[in-house]
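Visitor: Take this sequence and fold it.
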Amino acid sequence: MQQHTRQHGPSYGDRPPERHRLVRKLQGIADVTSEERQALLDLPMTVRSYARGEDLVREGDVPNECCLILEGFTFRYKLLPDGRRQIMAFHTPGDIPDLQSLHIGVMDHSIGAMMPTQAAFIPHKSMRDLTHAYPGLLHAFWRDTLIDGAISREWLIGVGRRDAHERIAHLICEMLRRLKAVDLAPNDTFKIPATQADVADALGLSNVHVNRVLQDFRREGLITWTNYTVSILDWERLQKRALFDATYLHQAHEAAA
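Guide: Now for the predicted structure:
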């Protein structure tokens, strides 16, 4: 796998705007002071680039750093011995999908790129130093981990109890809310580089079933989904179709611009 790496340390002057997505996300779920904001922006990061289909983190890895998604889109997944795949989460810019590696020594799943993706790798030592110096950020990261667990519970409910239309509508509603929180869903439109096979593997459906549901939604005037771009045409009706309640995302704070 070919990667292009560049190092950013605390002395790096103009912080790339992608770094601010982590700040914005945390401000959307917790109180973050200006000093804590600057400390987040000053974290040392090694940026690596990945092509679609490449793994950022693999099952069995013993990592010593966490990855922050800067640009692109990733997914958490696990393969069964016969090659069947279960996607357990989608991760967007501003997410640290392997934050748990700070406390769990061996990765029990993989994280792959769904499109050309840039991720910033932060040494575990730097994360521990940060949360020791700023206990408020420790609580913010803990809250983020709890919300990640809440999202997993909603996905489990979807696979176990929602019908196909509810599952797909719920996923679209969730992604809109999450991407809006990091300024990536203007005018209720966002990019999600998921194929119908990806959606099927995430929601426990067949490719044919996913295709039929998306066609139904287009005919009903709820959404368009073309070339990885989703546009919400009727948010209120889509929420009702999904039985969607955003409480589990716990976006109680208004993120700063």
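Visitor: Every contact and neighbour count from this point should use C-alpha atoms.
Guide: Noted.
Visitor: Next one: residue 138 from residue 80, what distance?
Guide: For residue 138, the distance to residue 80 equals 34 Å [Cα to Cα, to the nearest Å].
Visitor: More neighbours: those two, which one.
Guide: Neighbours were tallied for residue 138 and for residue 80 using other Cα atoms under 10 Å; the higher tally belongs to residue 138 (16 against 8).
Visitor: And the more buried one, how far from residue 79?
Guide: Counting by Cα to Cα, the gap from residue 138 to residue 79 is 32 Å.
Visitor: one more to line up against the first:
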Amino acid sequence: MPSTPKPPLQRLPLRLKTIAADQDIVSEGDTPAECCLLVGGFACRYNVTAEGKRQIQSFHMSGDIPDLQTLHLEVMDHNLGTLIPCKLAFIQHDDLRALMRNHPRLGDLFWRDTLIDAAVFRQWVVNVGRRQAPARMAHLLCELLVRLRAVELVEDHAFTLPVTQGDLADAMGLSNVHVNRVSQELRAKGLIALHGKTLKVLDWEGLKRTGEFDPTYLHLAKKEAL
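Guide: The predicted structure is shown next:
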């Protein structure tokens, strides 16, 4: 009996690599010739100011291709780095371009993915720029829960929080002390519980209200958006 052909993306030549935590996958100023598919782990986009302060602009998890823009933008204008050890599959730009020429619907999906990235960026700008610290953290935790649930990494509203307090601070524009204080406040209100690296949302509706969270910007199917 003939075997089922692999989907076109899986037939591409892939260069697999495991990268340790807190390492750059690609750095600002690089001119990469390949994109990376995050097979496992957790990564982030970030820039660093002249004073050495890091601003995280997005988190990325299994299934994401966080540097698709390098197909059209020659020079990296930010860094893409690991937060925990990550397994990556690197795909040459030429192979991706050939794939999109031969399978236009896949090209449409990649374009949609970059549009959703832009939608996430808009929400992060609002979150960092206009929400108070408790709402800022609540919104970020809601986003993580929904996105991790979509890749089946959530069980009973609980998930491994694969980031440090410092990472959260850099994502929300807060100090480590402020992040700790806000986390305690959310726990005191019965919205979340944190045991080691496991975060459980105890009051989903309450956390959404606190963070003014509406998952529409993630453009997931209704069953994935809680």
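Visitor: Could I get the TM-score for this pair?
Guide: The TM-score (TM-score structural alignment, normalised by the length of structure 2) is 0.93; 222 aligned residues with a Cα RMSD of 1.8 Å.
Visitor: burial count for residue 83 of structure 1?
Guide: Residue 83 of structure 1 is surrounded by 8 other residues when neighbours are defined as other Cα under 10 Å.
Visitor: any idea what residue 89 of structure 1 aligns with in structure 2?
Guide: Taking TM-score structural alignment as the criterion, the aligned counterpart of residue 89 of structure 1 in structure 2 is residue 58.
Visitor: Enumerate every residue touching that match.
Guide: With contacts defined as Cα atoms under 8 Å, 6 or more residues apart in numbering, residue 58 of structure 2 is in contact with 44-46, 120-121, 124, 171.
Visitor: JSON lines for those residues, including distance to residue 217 of structure 2, neighbour count and secondary structure?
Guide: Output for these, formatted as JSON lines (distance: Cα to Cα, whole Å; neighbours: other Cα atoms under 10 Å; DSSP: H, G, I helix; E, B strand; the rest coil):
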{"residue": "44", "distance to residue 217 of structure 2": "19", "neighbour count": "21", "secondary structure": "strand"}
{"residue": "45", "distance to residue 217 of structure 2": "19", "neighbour count": "21", "secondary structure": "strand"}
{"residue": "46", "distance to residue 217 of structure 2": "21", "neighbour count": "20", "secondary structure": "strand"}
{"residue": "120", "distance to residue 217 of structure 2": "7", "neighbour count": "18", "secondary structure": "helix"}
{"residue": "121", "distance to residue 217 of structure 2": "10", "neighbour count": "15", "secondary structure": "helix"}
{"residue": "124", "distance to residue 217 of structure 2": "11", "neighbour count": "20", "secondary structure": "helix"}
{"residue": "171", "distance to residue 217 of structure 2": "18", "neighbour count": "24", "secondary structure": "helix"}
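Visitor: Check the residues you listed and tell me the two furthest apart.
Guide: By the measure Cα to Cα, these have their two most distant members at 46 and 120, which lie 14.2 Å apart.
Visitor: burial measure for the counterpart of residue 118 of structure 2 in structure 1, as a count.
Guide: Taking TM-score structural alignment as the alignment basis, one finds that residue 118 of structure 2 is matched in structure 1 by residue 149. For residue 149 of structure 1, the tally of surrounding residues (other Cα under 10 Å) stands at 14.
Visitor: tell me which element residue 149 of structure 1 falls in.
Guide: Take DSSP states H and E as the rule and residue 149 of structure 1 turns out to sit in helix 135-161.
Visitor: Mean per-residue distance, that helix versus structure 2.
Guide: Superposing on structure 2 places helix 135-161 of structure 1 at an average distance of 0.5 Å from its equivalents, by mean Cα distance after the TM-score superposition for structure 1.
Visitor: what does whatever helix or strand comes next after that helix correspond to over in structure 2?
Guide: Of the helices and strands lying after helix 135-161 of structure 1 in sequence (DSSP H and E), the nearest is helix 164-180. Residue correspondence for helix 164-180 of structure 1 in structure 2, counting by TM-score structural alignment: residues 133-149.
Visitor: That stretch vs structure 1, average distance?
Guide: Distance for stretch 133-149 of structure 2, averaged over aligned residues: 0.6 Å (mean Cα distance after the TM-score superposition for structure 1).
Visitor: Report the contact partners of the residue located most distally from the centre of structure 1.
Guide: Among residues of structure 1, the one most distant from the C-alpha centroid is residue 219; the distance is 28.9 Å, by Cα atoms, centre = their mean. Taking Cα under 8 Å, 6+ apart as the definition of contact, residue 219 of structure 1 has no neighbours.
Visitor: Counterpart of it over in structure 2?
Guide: Taking TM-score structural alignment for the superposition, residue 219 of structure 1 sits opposite residue 188 in structure 2.
Visitor: Quick check: the gap between that match and residue 55 of structure 2.
Guide: From residue 188 of structure 2 across to residue 55 of structure 2, the span is 28 Å (Cα to Cα).
Visitor: excluding its backbone neighbours, what's nearest the most centrally placed residue in structure 1?
Guide: Averaging the C-alpha coordinates of structure 1 gives a centre point, and the residue nearest to it by Cα atoms, centre = their mean is residue 91 (1.9 Å). Nearest non-adjacent residue to residue 91 of structure 1, counting by Cα to Cα, 6 or more residues apart in numbering: residue 74, 5.0 Å away.
Visitor: Equivalent analysis for residue 169 of structure 1, please.
Guide: When the adjacent residues along the chain are set aside, residue 169 of structure 1 lies closest to residue 242, with 4.8 Å between them (Cα to Cα, 6+ apart).
Visitor: surely that neighbour meets residue 163?
Guide: No. Using Cα atoms under 8 Å, residue 242 of structure 1 is not in contact with residue 163; the gap is 9.4 Å.
Visitor: returning to what we had before: can you give me the neighbour number for the residue nearest to residue 169 of structure 1?
Guide: Neighbour number of residue 242 of structure 1 under other Cα under 10 Å is 22.
Visitor: Alignment lookup: it to structure 2.
Guide: With TM-score structural alignment defining the correspondence, residue 242 of structure 1 maps onto residue 211 in structure 2.
Visitor: ok, now residue 42 of structure 1?
Guide: Under the pairing rule here (TM-score structural alignment), the equivalent of residue 42 of structure 1 within structure 2 is residue 11.
Visitor: Over to residue 98 of structure 1?
Guide: Under TM-score structural alignment, residue 98 of structure 1 pairs with residue 67 in structure 2.
Visitor: Right, I'll leave it there.
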